[in-house]
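Visitor: Generate a structure from the sequence data that follows.
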Amino acid sequence: MSEETIYSNLKQLGGDTVLPTNPEEAELERVENPQAGVRYAVRFTAPEFTSLCPMTGQPDFAHLVIDYIPNKFLVESKSLKLYLGSFRNHGAFHEDCTVSIGRRLEEFLDPIWLRIGGYWYPRGGIPIDVFYQTGEAPKDVWIPDQGVPTYRGRG
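Guide: Model prediction:
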């Protein structure tokens, strides 16, 4: 007899999965926040994010930092990893990738607060950093600096 938990409906964790071919196909999963009512920050760092330039098809690389203050839900990390990986063969400008990820997480999780920093490595000699935030950061939660310096030969 199995017991129902907040993890019971997860489909990707603990099993074989295939990297989705595009972000629209990728399925994010969430669980109930077992600490709902407690304000705290969660950070995901993806230092090897890749997508494709929609014009040239050449790869673009970024260091993403996603911070959020959960409300009722937490994003399941394997589903987030697969979602981010689905951009590997997806053509979009840096701004579109970064903001799309932030907006999808915002719509999916309905967090108290969310921000994403997309620190893109240079192509053509110009690095592009893109930032999206849902509003002013709450004053009662410690939210550290994202810790990624402005471009000076990042790496």
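
Visitor: alpha carbons only for contacts and neighbour counts from here, please
Guide: OK.

Visitor: For Leu84, which three-state class applies?
Guide: Assigned by DSSP: H, G, I helix; E, B strand; the rest coil, the conformation of Leu84 is helix.

Visitor: Test my guess that it contacts Ser51.
Guide: No: in this structure, Leu84 is not within contact of Ser51 by C-alpha atoms under 8 Å, at 9.2 Å.

Visitor: Tell me where the chain has helices.
Guide: 77-85, 94-109 (DSSP state H).

Visitor: Distance of the closest residue to Ala46 other than its chain neighbours relative to Lys81?
Guide: Leaving aside its sequence neighbours, Ala46 sits nearest to Leu64 (C-alpha to C-alpha, 6 or more residues apart in numbering; 4.9 Å). Distance, Leu64 to Lys81, using C-alpha to C-alpha, to the nearest Å: 12 Å.

Visitor: More neighbours: which of these two?
Guide: Just comparing Leu64 and Lys81: by other C-alpha atoms under 10 Å the higher neighbour count belongs to Leu64, 25 against 16.

Visitor: tell me the contacts of the residue positioned nearest the centre of the chain?
Guide: Centroid-nearest residue in the chain: Ile66, 5.3 Å away (criterion: C-alpha atoms, centre = their mean). Contacts for Ile66 were tallied using C-alpha atoms under 8 Å, 6 or more residues apart in numbering; they are Arg43, Phe44, Thr45, Gly102, Leu114, Arg115, Ile116, Gly117.

Visitor: who's in contact with the residue nearest to Ala46?
Guide: By C-alpha under 8 Å, 6+ apart, Leu64 lies in contact with Thr45, Ala46, Pro47, Phe49, Ile116, Gly117, Gly118, Tyr119.

Visitor: another one to check against the first:
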Amino acid sequence: MSQTDVSGLSQLGAKVDLPQSPDQAVLERVPSGNRGADFLVRFTAPEFTSLCPMTGQPDFAHIVIDYVPDEWLVESKSLKLFLHSFRNHGAFHEDCTIDIANRLVTLLSPRWLRIGAYWYPRGGIPIDVFWQTGKPPEGLWLPDQGVPTYRGRG
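Guide: This next block holds a predicted model:
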């Protein structure tokens, strides 16, 4: 059984303050012990928040990140801190979603990545944003993200 090398991590196991912005957040990675295997890693952030850049009011989303690693895995505590750093960040839904995806792709160079951001209504209209790097590897088991479109209370 392989063991993950965590020697280069600065946040795991340490008290770390919440970054004040996504630009200040440190995303960390660890080597994948399963290189060559096509497997899917999923992170779900059902309580993601950011700020409307125009009004400063909070925006809420359910974000699902799926990726197929190559050499690297994202370290989950650093990802959590990165996602939480958006709480004080003013940006449109589309910008937040694509910024998250781009940071992960730059950090990991995954074989494949997709992000589904299911935003709650702003001004009465929900905005869902989807992005992926290309086609998933052939034969990959790719479950549905499991987030229904917004239907209101009824």
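
Visitor: TM-score for this pair?
Guide: Here the TM-score for the pair of chains, by TM-score structural alignment, normalised by the length of structure 2, is 0.95; 150 aligned residues with a C-alpha RMSD of 1.0 Å.

Visitor: re earlier: and the residue nearest to the centre of structure 1, what's its match in structure 2?
Guide: In structure 2, Ile66 of structure 1 lines up with Ile65, judged by TM-score structural alignment.

Visitor: what's the distance between the residue lying closest to that match once chain neighbours are set aside and Gly36 of structure 2?
Guide: Closest residue to Ile65 of structure 2 apart from its sequence neighbours, by C-alpha to C-alpha, 6+ apart: Ile115 at 4.6 Å. Distance of Ile115 of structure 2 to Gly36 of structure 2, computed by C-alpha to C-alpha: 22 Å.

Visitor: Who has more neighbours out of those two?
Guide: Each of Ile115 of structure 2 and Gly36 has its neighbours counted (other C-alpha under 10 Å); Ile115 has more, 23 against 10.

Visitor: Contacts only, for the residue nearest to Pro138 of structure 1 when sequence neighbours are not counted.
Guide: Excluding the flanking residues, the one nearest Pro138 of structure 1 by C-alpha to C-alpha, 6+ apart is Trp113, at 7.7 Å. Residues in contact with Trp113 of structure 1 (C-alpha under 8 Å, 6+ apart) are Tyr68, Ile69, Pro70, Gln133, Thr134, Gly135, Glu136, Ala137, Pro138.

Visitor: Tell me which stretches of structure 2 form strands.
Guide: When secondary structure is read from DSSP state E, structure 2 shows strands at 29-31, 41-51, 58-68, 72-74, 112-119, 128-132.

Visitor: Comparing these, which comes out most buried?
Guide: Ranked by mean neighbour count, the strands of structure 2 are led by strand 112-119 with a mean of 22 (mean count of other C-alpha atoms under 10 Å).

Visitor: In structure 1, what range does that one match?
Guide: The alignment of strand 112-119 of structure 2 onto structure 1 (TM-score structural alignment) covers residues 113-120.

Visitor: distance between the matching stretch and the chain's centre?
Guide: 8 Å (C-alpha atoms, centre = their mean, to the nearest Å).

Visitor: superposed on structure 2, where does that stretch end up, distance-wise?
Guide: In the superposition against structure 2, stretch 113-120 of structure 1 averages 0.2 Å from its aligned positions (mean C-alpha distance after the TM-score superposition for structure 1).

Visitor: returning to what we had before: quick check: the residue nearest to the centre of structure 1 vs Pro138 of structure 1, distance?
Guide: Counting by C-alpha to C-alpha, the gap from Ile66 of structure 1 to Pro138 of structure 1 is 16 Å.

Visitor: Same check on Asp60 of structure 1?
Guide: The gap separating Asp60 of structure 1 from Pro138 of structure 1 is 33 Å, by C-alpha to C-alpha.

Visitor: dump the residue contacts of the residue nearest to Phe60 of structure 2 when sequence neighbours are not counted.
Guide: Using C-alpha to C-alpha, 6+ apart and skipping residues adjacent in sequence, the residue nearest Phe60 of structure 2 is Thr49, 4.6 Å away. When contacts are counted by C-alpha under 8 Å, 6+ apart, Thr49 of structure 2 touches Pro58, Asp59, Phe60, Ala61, His84, Phe86, Arg87.

Visitor: want to throw those residues into TSV with distance to Glu28 of structure 2?
Guide: Listed next are those as TSV, based on distance: C-alpha to C-alpha, whole Å:
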residue	distance to Glu28 of structure 2
Pro58	27
Asp59	26
Phe60	25
Ala61	23
His84	15
Phe86	17
Arg87	20
